[in-house]
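> what shape does this take:
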Amino acid sequence: MRLAVAKSTLESLLINLQPFLEKKDTSQITSHILLMAKDNGLTAKATDQEIGLTIETEHVSIQLDGKATANGKKLLDIVRILKEGDIILETLEDTLHIKQENSRFKLPMFNADEFPSFPDVDDLPSIELDSMKLIQMFKKVSPAIDTNNPKYELNGALLNVKENEIDIVGTDTRRLAIGKIENSSGTTLSMIIPKKAIIEIQKLFFDQIEIHYDETNLIITAPGYYFFTRLINGKYPDYERIIPKSVKYSLTLPKSKIVEAIKQITTISQEIKMTFEPNSIVFKSLGDENSEAQTEIAVETGFENRFVLAVNSRYLLDFLSNIDTETFTMGLNEPNLPFIVESGNFSTVIMPIII
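You can find the predicted model right below:
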């Protein structure tokens, strides 16, 4: 293999592939990127066997078809320190040579034919939906998805495709985030997508995508890109029973004022106490006997009597930072029961702190 490629093109490609590499064991071929030069195009692949990405580019000059592998991190480190301009990649025996003017580098290769294969998208069923709305909802829900939970199913988002709508759900057991989008396809299915995949999908895709699936994989394709992730095998909790069926108190609150007040209190404590008076809400820090923060905003709450709610402020801020409306709805029952915050088709159920 021999090719010339602009530094900017190669660097961008390698950066996108980094999250898909095996990081812990560099003796594995999955710590390498597979490069395939053929028919005036370059195809690059990376996978840790759980998640994988293929990128294709024609912004390259192929002088000799062929394949190569190289440690993905080291190759990116080399490309980053080179100057703008073309870089030559060439294989000689079991080595990849990287050249630019007077600079020369060599990296060992694995046998490219032993690189793991990716799931085949041919003949797989597809999900027809507004993919941009799906990606936007992944962004809203992802802060609530747990990490490193021994219950593996909680380390992913549930994609619950129902007859008329699709629920995207994430929970860390202290809060439950739910986004809804329309389903006009009539397809019904349920799958759990790992959090890592949810995050990478948000980074990679900004336009319409095609989504395919089978029992073990979710595959996303777009021009020049092929992405796959293994699905989490498990039974997601019955999230619908967590959602309050009714609320005693429903408040419409100003987003910007609430965010400003919460951020003032979080200079002292992440745990806050909100005291709802008829014409105001008082915010106060919790937990630190030697330090204190307090602020108050004027707002018509509709309460006749004082109502005190303690909460982890991060859960509220994660919700508020992902809504586009100037106001949102807060539904409350009792201070020790889950409450719900809503804006349009996105909501979060939050467990309060018992005080």
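> please count neighbours and contacts with C-alpha atoms only from this point.
OK.
> where exactly do the strands run in the stretch 51-200 of the chain?
Residue ranges of the strands in the stretch 51-200 of the chain, as given by DSSP state E, counting those that start in this stretch, are 51-57, 61-64, 66-71, 86-92, 95-100, 103-108, 126-127, 156-161, 165-171, 175-182, 189-194.
> JSON lines for the ones you listed, including mean neighbour count?
JSON lines is the format used below for the strands of the stretch 51-200 of the chain (neighbours: other C-alpha atoms under 10 Å):
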{"stretch": "strand 51-57", "mean neighbour count": "21"}
{"stretch": "strand 61-64", "mean neighbour count": "17"}
{"stretch": "strand 66-71", "mean neighbour count": "23"}
{"stretch": "strand 86-92", "mean neighbour count": "19"}
{"stretch": "strand 95-100", "mean neighbour count": "19"}
{"stretch": "strand 103-108", "mean neighbour count": "13"}
{"stretch": "strand 126-127", "mean neighbour count": "16"}
{"stretch": "strand 156-161", "mean neighbour count": "24"}
{"stretch": "strand 165-171", "mean neighbour count": "25"}
{"stretch": "strand 175-182", "mean neighbour count": "22"}
{"stretch": "strand 189-194", "mean neighbour count": "20"}
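> next up, for comparison:
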Amino acid sequence: MNTISIDKSIIEQALSNMQNAINKKDFTDITSNILLETSENNIVLKATDHEIYIKTSLIPTTAQGTIKCAINGGIINNIMKSLNEGEIILEETDNLLLIKQNKSCFKIPIYEINNLPFRQNYQEMEKINIDNELFIQGIKKIYHCCADPKDATNIAMQGILLEIKNNLFSLIATDSRRLGFIRKEYQGDIQDISCILPKKSINEILKLFNNEFEIYIKRINNEDNTSYIESIGIIYQNMEFYTKLINARFPAYEAIIKKQPNAQCIKINKTDFIKAINQINAVSNKVKITFTKEEIILETIEDEGSSASIHIDSPTTTQEDIHIGLTNKYLLECMSSSKYEDLEFHISNPNTAVFINLHDFEELIMPHIL
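A predicted model of the protein is given here:
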């Protein structure tokens, strides 16, 4: 008899974590299934959608014989949600997987899968050492700068660039209208790294991991002695997550992120500024900002009959009034991503990108020409 018993909540959580790694659109595709396999007193679950691959090892309460089969990932997940808390039994027969709990019994067709189309093993990959908290918090802060796959013409903008070179650790994201980045000194002896994490994979990483994990990369060597990073793995205890990377050249950014020496620096209280932007947002999605010596004035742009003007008492160091137009959404997403109360606007020209220093990350936003 090929059976295991396991706590329902344990396997339900594992199956839930795998739902974005299966193909839910085509049930005939191999990737719509989750592979279940007993191995060394564990039950191992594997799933892939060709782009990401998740492997989880669980410890059953009891195990007899062996189980190795593939079952539809969506169906078994729905069944687990419908069951009560407590022990369940999984039993493999010739062509069915039986799921039993008390007097309930579900039967699911099983399929044979020997090899998944995308699989990795971190033991065959290169481990890299980075600040895990900086990595997780960094991608959270600049995620809003990634381009939407529906709108982006450049696939490289549909993710976040992870780069380690010249003793600098960098995370960069852009949708061509704004660019968010984090750069920190990197202490370590490592071959240069440059790879783009897709948005979907970033969402899964943020969902599955906190600050405790190990990162591995798989380098592919070219015939000209150069190399590129094909995939990345993030491992913590019984959870293994792998993703393919975006194979494209990230837009040149080095010259863009340098602060202009002649830029005017204006310090702003974030809470007051966000409140004012939200008020402007009621009638217009763009704002004209005027910085004077005594105050900051926010006015609507393209109001179509409605208008608003909001004054914030905030002395600045400007010698002459500065006017700039910006998109409300970009400002709100930028400022809401920072944990600090104060920020700095660096403005060199009303028609060039505004440099915003939020202390835990930095962002450039293209202006709306007035």
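> ok, which of the strands of the stretch 51-200 of the first structure comes nearest Glu292 of the first structure?
Smallest distance to Glu292 of the first structure across those (C-alpha to C-alpha): 25.9 Å, for strand 175-182.
> find the centremost residue of the first structure, please.
Ile199 (1.9 Å; C-alpha atoms, centre = their mean).
> counterpart of it over in the second structure?
Pairing criterion TM-score structural alignment: the partner of Ile199 of the first structure within the second structure is identified as Asn203.
> contacts only, for that match.
By C-alpha atoms under 8 Å, 6 or more residues apart in numbering, Asn203 of the second structure lies in contact with nothing.
> and the strands in the stretch 201-350 of the second structure, which stretches?
With strands called from DSSP E, counting those that start in this stretch, the stretch 201-350 of the second structure shows them at 214-221, 227-236, 239-244, 264-269, 286-291, 295-300, 309-313, 322-327, 342-347.
> please identify the buried residues of the second one?
Which is strand 227-236 of the second structure. In terms of neighbour count (16 or more other C-alpha atoms under 10 Å), strand 227-236 of the second structure has its buried residues at Ile229, Glu230, Ser231, Ile232, Gly233, Ile234, Ile235, Tyr236.
> list the helices and strands that strand packs on?
Helices and strands in packing contact with strand 227-236 of the second structure are listed as strand 193-198, strand 214-221, strand 239-244; criterion 3 or more C-alpha pairs under 8 Å, 6 or more residues apart in numbering; DSSP states H and E.
> next, the angle from the longest one to strand 239-244.
With axes from the mean of the first three to the mean of the last three C-alpha atoms, to 10 degrees applied, the angle from strand 214-221 of the second structure to strand 239-244 works out at 30 degrees.
> contact partners of strand 214-221 of the second structure?
Counting by C-alpha under 8 Å, 6+ apart, 122, 125-129, 227-236 sit against strand 214-221 of the second structure.
> that older thread, JSON lines for the strands of the stretch 51-200 of the first structure, including distance to Ala4 of the first structure?
Written out in JSON lines, the entries for these read as follows (distance: least, C-alpha to C-alpha, whole Å):
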{"stretch": "strand 51-57", "distance to Ala4 of the first structure": "12"}
{"stretch": "strand 61-64", "distance to Ala4 of the first structure": "5"}
{"stretch": "strand 66-71", "distance to Ala4 of the first structure": "13"}
{"stretch": "strand 86-92", "distance to Ala4 of the first structure": "5"}
{"stretch": "strand 95-100", "distance to Ala4 of the first structure": "9"}
{"stretch": "strand 103-108", "distance to Ala4 of the first structure": "14"}
{"stretch": "strand 126-127", "distance to Ala4 of the first structure": "37"}
{"stretch": "strand 156-161", "distance to Ala4 of the first structure": "40"}
{"stretch": "strand 165-171", "distance to Ala4 of the first structure": "43"}
{"stretch": "strand 175-182", "distance to Ala4 of the first structure": "45"}
{"stretch": "strand 189-194", "distance to Ala4 of the first structure": "37"}
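> looking at those, which is closest to His32 of the first structure?
Of all the strands of the stretch 51-200 of the first structure, strand 66-71 comes closest under C-alpha to C-alpha, at 4.1 Å.
> that older thread, out of the strands of the stretch 51-200 of the first structure, which gets nearest to Ala37 of the first structure?
strand 66-71 (5.3 Å).
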